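Asker: With the input below, show me the fold.
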Amino acid sequence: MATGKKRIAAKSKVDRSVNYALSDALTLLKEVANANFDETVDVTVRLGVDPRKADQMVRGAVVLPHGLGKQVRVLVFAKGEKAQEAQQAGADFVGAEDLVEKIQGGWFEFDTAIATPDMMGLVGKIGRILGPRGLMPNPKVGTVTFDVGRAVNESKSGKVEYRVEKAGIVHAPVGKASFDAATLQDNIVSLMDALIKAKPATAKGTYLKKISVSSTMGPGIFVDVAGVQALVK
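Answerer: Coordinates of the predicted model:
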């Protein structure tokens, strides 16, 4: 009951008819994020694209300047010198066939997976397992690379992958409710900069249609799109 009352009280503070300035939206978000844990802050963006068309797919990754506020467990499929490079960079799990067997057995104690290109034949055997969970290495987001040291460092530093869904919507985490509003704003501006740069040449009309921010248990708060675009340099 208490949880229900909190949610009702939080929703009552948010005017769904208003597109808030980003700074005001984040101040309000922190005010209504009252769960008994440090909630994740997410951004939802509706794009003016048709994901059904291959040339209008929006996908990529960005390293947030202030990270995500959590430890990221990184797994690397590599052998030899590249395995050593991954270990030196701080990867949590490094291996090849042994890791494939563990994953086939139902083990998923990691948040992101990286692979060297020569390992993709092996990794492909578990593509149907990793793919639905968003864990399949992909060259488009920099997780299939021989520069494994850099890939591990970026993942540990707060690298966020984004991909437009069928409805033309992108969801991405940008930090924790415990972050101050300015820190969250910096992360959001970096994400929006990446999304704008990823605009397909074939996309017509308005590209950024709607933006909202929310915490894990909090209501969505609409953000003024023009104001966000002005913040992106």
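Asker: Please count neighbours and contacts with C-alpha atoms only from this point.
Answerer: Fine.
Asker: got the contact list for Leu184?
Answerer: Residues in contact with Leu184 (C-alpha atoms under 8 Å, 6 or more residues apart in numbering) are 26, 174-175.
Asker: Most neighbours out of the residues you listed, which is it?
Answerer: Highest neighbour count within the contacts of Leu184, by other C-alpha atoms under 10 Å: Val174, with 30 neighbours.
Asker: so it touches Leu26, yeah?
Answerer: No - assessed by C-alpha atoms under 8 Å, Val174 is found out of contact with Leu26, at 11.6 Å.
Asker: now the helices for the protein?
Answerer: Counting by DSSP state H, the chain has helices at residues 2-12, 22-32, 80-89, 97-104, 120-123, 127-130, 148-157, 181-197, 225-231.
Asker: Distance from the chain centre to stretch 14-21, please.
Answerer: Here the centre of mass of C-alpha atoms in stretch 14-21, compared against the chain's by C-alpha atoms, centre = their mean, to the nearest Å, lies 24 Å away.
Asker: Quick check: buried residues in that stretch?
Answerer: Of the residues in stretch 14-21, those with enough neighbours to count as buried (16 or more other C-alpha atoms under 10 Å) are 14, 19-20.
Asker: first vs last residue of it, how far apart are they?
Answerer: Chord length of stretch 14-21, first to last residue, is 13 Å (C-alpha to C-alpha, to the nearest Å).
Asker: Same check on stretch 172-188?
Answerer: Using C-alpha to C-alpha, the end-to-end distance of stretch 172-188 comes out at 9 Å.
Asker: compare with the first, here's sequence two:
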Amino acid sequence: MKKISKRLKKAKELILKQEYSAEESIELLKRTATTKFIESAEAHLCLNIDPKYADQQLRTTLVLPKGTGKTLRLAVLLSEDKIKSEYKEQADIVGSNDLIEKITKGEIDFDILISSPEMMPKLAKLGRILGPKGLMPSTKSGTVSENIEETIQEFKKGKVEYKADRTGIVHLNFGKTNFSNEDLLDNLLAVYKSIEQNKPSGVKGKYFKNFYICSSMGPSIQLNLTNLKD
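Answerer: Predicted coordinates for the structure are as follows:
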């Protein structure tokens, strides 16, 4: 059995109730984030879905109102005739066939790849390179778009993709522990509302099983779902 560190043991001692309101849980999350670095704030939601069925799958995006707290490098792939100077000012990398060539050579110096639809057939051959890294553009993740400028702005503002894993659990970062309580709460409620609004059509009965948050190195804190619905 893995030994619990003194730091984590002390953090767990701060959790005195089984469930907390959203406001209380945010306050507690920040108190249990005791490492020397700035931790991520994580949300983990267990849903009453079975993703092996097409009508019970959940995969979509949302823009966190207060951002992610991360600086992401954006790359944009377009046909040569669609490249504009403003794209080069907004994104970190903008290219066409030259960018595809760099990716083929393993030169991947970006966190998100946005592509126009006409370039997707050319990217198909790079699935083995981009797929395992989670960088292959797709319509579901919002990274295949005709409106390049709007898409760049959305990701810079805090657009994130999430999906339920094969056990029906959604894992999602909703900020950093150095955010204000108010900003973390705004992001947390946005996560809850997005998952609620994108409820799969095949769900029968209760949708949410339980909802936990934690810092990336801290203990889990269970939220009172009734409180969230008010």
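Asker: Of the helices of the first structure, flag the one that's most buried.
Answerer: For those, average neighbour numbers computed from mean count of other C-alpha atoms under 10 Å are highest in helix 148-157, which has a mean of 21.
Asker: what about that helix, how far off from the second structure?
Answerer: Following the fit onto the second structure, the mean deviation recorded for helix 148-157 of the first structure is 0.6 Å by mean C-alpha distance after the TM-score superposition for the first structure.
Asker: Next one: the residue lying farthest from the centre of the second structure from Asn97 of the second structure, what distance?
Answerer: Using C-alpha atoms, centre = their mean, the residue of the second structure lying farthest from its centre is Asp81. It sits 32.1 Å away. From Asp81 of the second structure across to Asn97 of the second structure, the span is 12 Å (C-alpha to C-alpha).
Asker: Contact partners for Val170 of the second structure?
Answerer: Listed by C-alpha under 8 Å, 6+ apart, the contact partners of Val170 of the second structure are 43-47, 162-164.
Asker: if you look at those, which of them are in strands?
Answerer: Taking DSSP state E as the definition of strands, the contacts of Val170 of the second structure contribute 43-47, 162-163.
Asker: for the residue most central in space within the second structure, what are its contacts?
Answerer: Residue closest to the mean C-alpha point of the second structure, counted by C-alpha atoms, centre = their mean, is Val160 at 4.1 Å. Contacts here follow C-alpha under 8 Å, 6+ apart; on that basis Val160 of the second structure touches 61-64.
Asker: Ok, Ile114 of the first structure next?
Answerer: Under the criterion of C-alpha under 8 Å, 6+ apart, the contact list for Ile114 of the first structure reads 74-77, 137, 143-145, 148, 151-152.
Asker: want to throw these into CSV with distance to Glu31 of the first structure?
Answerer: Output for the contacts of Ile114 of the first structure, formatted as CSV (distance: C-alpha to C-alpha, whole Å):
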residue, distance to Glu31 of the first structure
Val74, 33
Leu75, 36
Val76, 39
Phe77, 42
Pro137, 37
Thr143, 36
Val144, 40
Thr145, 41
Val148, 40
Ala151, 35
Val152, 34
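Asker: Among the residues you listed, which pair sits farthest apart?
Answerer: Val74 and Thr145 (14.3 Å; C-alpha to C-alpha).
Asker: So for the two, which sits in the more crowded spot?
Answerer: For Val74 of the first structure and Thr145, the more surrounded residue by other C-alpha under 10 Å is Val74, and the numbers stand at 22 against 19.
Asker: That one against Phe110, yeah?
Answerer: Yes - here Val74 of the first structure reaches Phe110: they are 5.9 Å apart, a contact under C-alpha under 8 Å.
Asker: Measure how buried Leu78 of the second structure is and give me the count.
Answerer: Neighbour count of Leu78 of the second structure, defined by other C-alpha under 10 Å: 22.
Asker: ok, and the closest non-adjacent residue to it?
Answerer: In space, not counting the residues next to it along the chain, Leu78 of the second structure is nearest to Ser96; the distance is 5.1 Å by C-alpha to C-alpha, 6 or more residues apart in numbering.
Asker: Give me the distance between Lys125 of the first structure and Gln104 of the first structure.
Answerer: In this structure, Lys125 of the first structure and Gln104 of the first structure are separated by 9 Å, where distance is defined by C-alpha to C-alpha.
Asker: Could you do Ala25 of the first structure as well?
Answerer: Here Ala25 of the first structure is placed at a distance of 43 Å from Gln104 of the first structure (C-alpha to C-alpha).
Asker: Val148 of the first structure now?
Answerer: Val148 of the first structure sits 23 Å away from Gln104 of the first structure when distances are taken as C-alpha to C-alpha.
Asker: and if you look at Ala113 of the first structure?
Answerer: Counting by C-alpha to C-alpha, the gap from Ala113 of the first structure to Gln104 of the first structure is 15 Å.
Asker: Likewise for Ala2 of the first structure?
Answerer: If you measure Ala2 of the first structure against Gln104 of the first structure using C-alpha to C-alpha, the figure is 42 Å.
Asker: Select, out of the helices of the first structure, the one closest to Ile169 of the first structure.
Answerer: Each of the helices of the first structure has some distance to Ile169 of the first structure by C-alpha to C-alpha; the shortest is helix 181-197, at 11.5 Å.
Asker: tell me the angle of the closest one relative to helix 22-32?
Answerer: Between helix 181-197 of the first structure and helix 22-32, the angle comes out at 130 degrees (axes from the mean of the first three to the mean of the last three C-alpha atoms, to 10 degrees).
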